[in-house]
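K.L.:
after the sequence you'll find the predicted model.
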Amino acid sequence: MRHILSVLVNDQPRVLARVANLLGRRNFNIESISVGESEEPGLSRMVIVTHGDERTMEQVSKQLHKLVDVIKVQDLSSHPVVARELMLVKVGANPSTRTEIAGIVEPFRASVVDVGSNTLMVQATGDREKLDALLDLLRPYGIKEIARTGVTALPRGPIKVPS
């Protein structure tokens, strides 16, 4: 089962490396990880997507709590969440196909953010399925490069934290 973990950590050097190392040593695959500032000064929020059953995820949470710089761990998978990913994709586009490509990206609420002589760069946000669907439609034009941020997520409304 896919899990989204929200981990509040001290904003210190090497914290990301320690978290990734801990998960790697225990043979957990990190599907994506994103880190950025949080609402609390001096703290960062890591959003980690991984796979495992409930027992495995409980062990992951316990192991993360053992790290000095980890303040709070939440498994968002059992709560309603808003989860998004950002993607930039550079696609082959000559002057005659640019309008066609613009017509493809518009229903996805994506936008063209750069135009080269033979390429367009498209920016899109959304869930993984939406971004994958957009990529499938752009593939016939020739994908030159892709950069994706990985998932970032927050729970909807108040979340109950077990005591």
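P.N.:
Cool, got the structure. Numbering: from 1, shown residues only.
K.L.:
going by C-alpha atoms from here, please, whenever you check contacts or count neighbours.
P.N.:
Noted.
K.L.:
give me the buried positions along the longest strand anywhere in the chain.
P.N.:
Longest strand in the chain, counting residues (DSSP state E): strand 81-92. Across strand 81-92, burial judged by 16 or more other Cα atoms under 10 Å covers 83-92.
K.L.:
pasting the second one now:
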Amino acid sequence: MQQHTISVLVNDQPGVLTRVATLFGQRGFNIDSITVGGTEEQGLSRMIISTGGDDRQINQLMKQLHKLIDVISVTNLSENPFVSRELALIKVTASPSQLAELNGIVEPFRAAIVDVGPSSLIVQVTGDTEKIDALLVLLQSYGVIELTRTGSVAMARSIVPVTAAATV
């Protein structure tokens, strides 16, 4: 099963998220990740949804999404290059004497220690799913107490035509 990232532009109205999530459930799709937030235009929100399925299934799902009230547009970001990021906060068991050691682990990931307590600390990391998963593997030996992750936010890359790129 192939992973797809779908962008759904909707009117910012109560019940829209419920209708979209219900449609996924009724069609037998699992939502692996969903984020919703405001857009550059007042009164509109953008949903970024990660789900699995083959191309035919995803195309059918997108047609069904288009039929929902308050859905303005639906785009399969996975069809073209796109940028995707998520945020994770990871609480790790650590004594103050381990702070420098842990800082050395998180620094290559461009992560930051954002809170230090007497027996734990919180690491903030942003990036693609694989980057966050890799940092989690390294932090497991210290003892991950708590983990929270946002869903992916994504946007299509700006595509430069080949002829224009050649003259630059």
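P.N.:
Right, received. Where do you want to start? Worth saying up front: this structure is predicted, and the values here are computed from it rather than measured.
K.L.:
overlay them and tell me the TM-score.
P.N.:
The TM-score (TM-score structural alignment, normalised by the length of structure 1) is 0.95; 159 aligned residues with a Cα RMSD of 1.1 Å.
K.L.:
for the longest strand of structure 1, name the packing helices and strands.
P.N.:
strand 119-126, helix 128-138, strand 143-148, strand 152-155 (3 or more Cα pairs under 8 Å, 6 or more residues apart in numbering; DSSP states H and E).
K.L.:
contact partners for L88 of structure 1?
P.N.:
L88 of structure 1 is in contact with 121-124, 146-148, counting by Cα atoms under 8 Å, 6 or more residues apart in numbering.
K.L.:
skipping adjacent residues, who's closest to it in space?
P.N.:
Q123 (4.7 Å; Cα to Cα, 6 or more residues apart in numbering).
K.L.:
give me the mean deviation of the longest strand of structure 1 from structure 2.
P.N.:
Once fitted to structure 2, strand 81-92 of structure 1 is off its aligned match by 0.4 Å on average (mean Cα distance after the TM-score superposition for structure 1).
K.L.:
what angle separates that strand from strand 143-148?
P.N.:
Here strand 81-92 of structure 1 runs at an angle of 160 degrees relative to strand 143-148 (axes from the mean of the first three to the mean of the last three Cα atoms, to 10 degrees).
K.L.:
can you tell me how far T51 of structure 2 is from G43 of structure 2?
P.N.:
26 Å (Cα to Cα, to the nearest Å).
K.L.:
actually, E146 of structure 2.
P.N.:
Applying Cα to Cα to E146 of structure 2 and G43 of structure 2 gives a distance of 35 Å.
K.L.:
next, the contact list for the residue opposite L76 of structure 1 in structure 2 once aligned, please.
P.N.:
Using TM-score structural alignment, the partner of L76 of structure 1 in structure 2 is L77. By Cα under 8 Å, 6+ apart, the contact set of L77 of structure 2 is 4-7, 154-156.
K.L.:
make a ChimeraX selection of the buried ones in those.
P.N.:
Of the contacts of L77 of structure 2, the buried ones go into a single ChimeraX selection, burial set by 16+ other Cα under 10 Å:
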select :4,5,6,7,154,156
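K.L.:
centroid-nearest residue for structure 2?
P.N.:
S152 (0.6 Å; Cα atoms, centre = their mean).
K.L.:
name the nearest residue to that residue, ignoring sequence neighbours.
P.N.:
E86 (4.7 Å).
K.L.:
need the buried residues of strand 81-92 of structure 1 in JSON lines with distance to L67 of structure 1, can you?
P.N.:
Listed next are those as JSON lines, based on distance: Cα to Cα, whole Å:
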{"residue": "A83", "distance to L67 of structure 1": "26"}
{"residue": "R84", "distance to L67 of structure 1": "27"}
{"residue": "E85", "distance to L67 of structure 1": "27"}
{"residue": "L86", "distance to L67 of structure 1": "29"}
{"residue": "M87", "distance to L67 of structure 1": "31"}
{"residue": "L88", "distance to L67 of structure 1": "34"}
{"residue": "V89", "distance to L67 of structure 1": "36"}
{"residue": "K90", "distance to L67 of structure 1": "39"}
{"residue": "V91", "distance to L67 of structure 1": "42"}
{"residue": "G92", "distance to L67 of structure 1": "46"}
